[in-house]
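S.K.: sequence and predicted structure below; questions after.
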Amino acid sequence: MTSFLEAVASRRSYSRVTDEAPTHDALLPLVAAAGRVADHSSLRPWRVIELRGDARNRLGAAFVKDAGAHGPDAEKLAGKPLRAPLLLAIVSVRHRSDKVPGWEQDAVAAGVAHTLSLLLHEAGWGVFWRTGAHTRSKAVHKAHGLARNERLLGWLYVGGVPEDSREGHRPSIDAERYLTALG
């Protein structure tokens, strides 16, 4: 059995995945576990939206509308959500709070996203995290049915790991460079 440290250290992004994806029922325990991230005041300021099948086409259409693209550019944009059979939209749900500022609530949602990506990786799925200008688009927000207090942080693209995949390996970081002591 792989240790948690080994699983995290081996995490990588897969920009190409196969057409296999975890089922809704397979996602439930992973989302439940990811929801255990540190969460000041237990606000649970997040939600995850599954996009499969035609929902990915609707997202592609929202990308095209946002960019005002036409022709080959529109086709390319419309195809981006089709790069994986499952997209998990990560949404920060900001609650009114005198104790927990909005940035901290966004950090909880980002923590859920990262933990979920680690759990999916450990379960054998290929995952990559996509963000960008489309996360702030009115057309994309509308396609996701977001409320005024919700912010789209990005999508986890999820699918099977290709047998021939060699991409995404990153060198280990020099921990001494990033771990400092207050003198």
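M.R.: On my side now, so go ahead.
S.K.: only C-alpha atoms from now on, for both contacts and neighbour counts.
M.R.: Will do.
S.K.: what helices or strands is the lengthiest helix in the chain leaning on?
M.R.: Scanning the chain for the longest helix, with DSSP state H as the assignment, gives helix 102-122. Secondary-structure packing of helix 102-122 (3 or more Cα pairs under 8 Å, 6 or more residues apart in numbering; DSSP states H and E): helix 4-9, helix 24-34, strand 46-52, strand 86-93, strand 125-130, strand 150-160.
S.K.: let's bring in a second model and compare:
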Amino acid sequence: MELQDAITQRRSIKVFRRDMNIDDDALYEAIQRATDAPNHGLRAPWRVVHIAKDRLGEMSKQLTEIAFPNLRKKQEDHYKVATNLGGMLALIVKEDPRQKESLENNMAFGAFAQNLMLLLFESGIGTCWKSPAYIFNPEIRKIFGVKDDERLVGLLYLTDLEDLEKMPHRERQQNQVIDKF
């Protein structure tokens, strides 16, 4: 697959209504390859926590007890969605108290994440990046082992590509990107 084709054709897969599986070996290879992202000072400020298919139910139960206490329906809905996935990645970036380095770390993490999603797409694994409000809850951070000098920036849902054609293709707003000085 050509890079431009992957950039153009990759979409967030948002259909989680059936049980699916992914190739964990392909996932790990894509994660390793994604680390070729540019990063200032070679700090590699990224880390992921893989929640394998067989651990999604347990993770969902722990997460929803904190995120949705006393909301049984929301807990059940999350469990159904989570256990249908092929897996999940908790996306974690290294914080830096220095303003410039913090910016560089965030930009590097974005490059890593884009590499990862494109490489996963190329490997036949679909993705959908979720950043729900509960990722900022210290108890949720603890579930994923997020350290004091790290930030949980999202959850990457992992799917197969069977539903890719059902996902709408949006026209990009390319003409609004460039201003002239």
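M.R.: Cool, the structure landed. The structure presented is a predicted model; accordingly, all values stated were derived computationally and were not measured.
S.K.: and the longest helix of the first structure, what's buried?
M.R.: Within helix 102-122 of the first structure, the residues scored as buried using 16 or more other Cα atoms under 10 Å are 102, 105-122.
S.K.: for the residue nearest to Lys80 of the first structure when sequence neighbours are not counted, pull up the helix or strand it's in.
M.R.: Spatially, and ignoring its direct neighbours in sequence, Lys80 of the first structure is nearest to Gly60 (6.6 Å; Cα to Cα, 6 or more residues apart in numbering). Using DSSP states H and E, the element containing Gly60 of the first structure is helix 54-67.
S.K.: what about the very next helix or strand once past that helix, how far off from the second structure?
M.R.: Proceeding N to C from helix 54-67 of the first structure, the next assigned helix or strand is helix 71-79, under DSSP H and E. Following the fit onto the second structure, the mean deviation recorded for helix 71-79 of the first structure is 2.6 Å by mean Cα distance after the TM-score superposition for the first structure.
S.K.: list the contacts for the spatially most central residue of the second structure?
M.R.: Geometric centre of the second structure, nearest residue: Leu156, 2.3 Å, by Cα atoms, centre = their mean. Neighbour list for Leu156 of the second structure: Met88, Leu89, Ala90, Leu91, Thr127, Cys128, Trp129, Lys130 [criterion: Cα atoms under 8 Å, 6 or more residues apart in numbering].
S.K.: try it again at 6 Å.
M.R.: Shown in contact with Leu156 of the second structure (Cα atoms under 6 Å, 6 or more residues apart in numbering): Met88, Leu89, Cys128, Trp129.
S.K.: same check on Arg94 of the first structure?
M.R.: If you count contacts by Cα under 6 Å, 6+ apart, Arg94 of the first structure has them with Pro45, Asn149.
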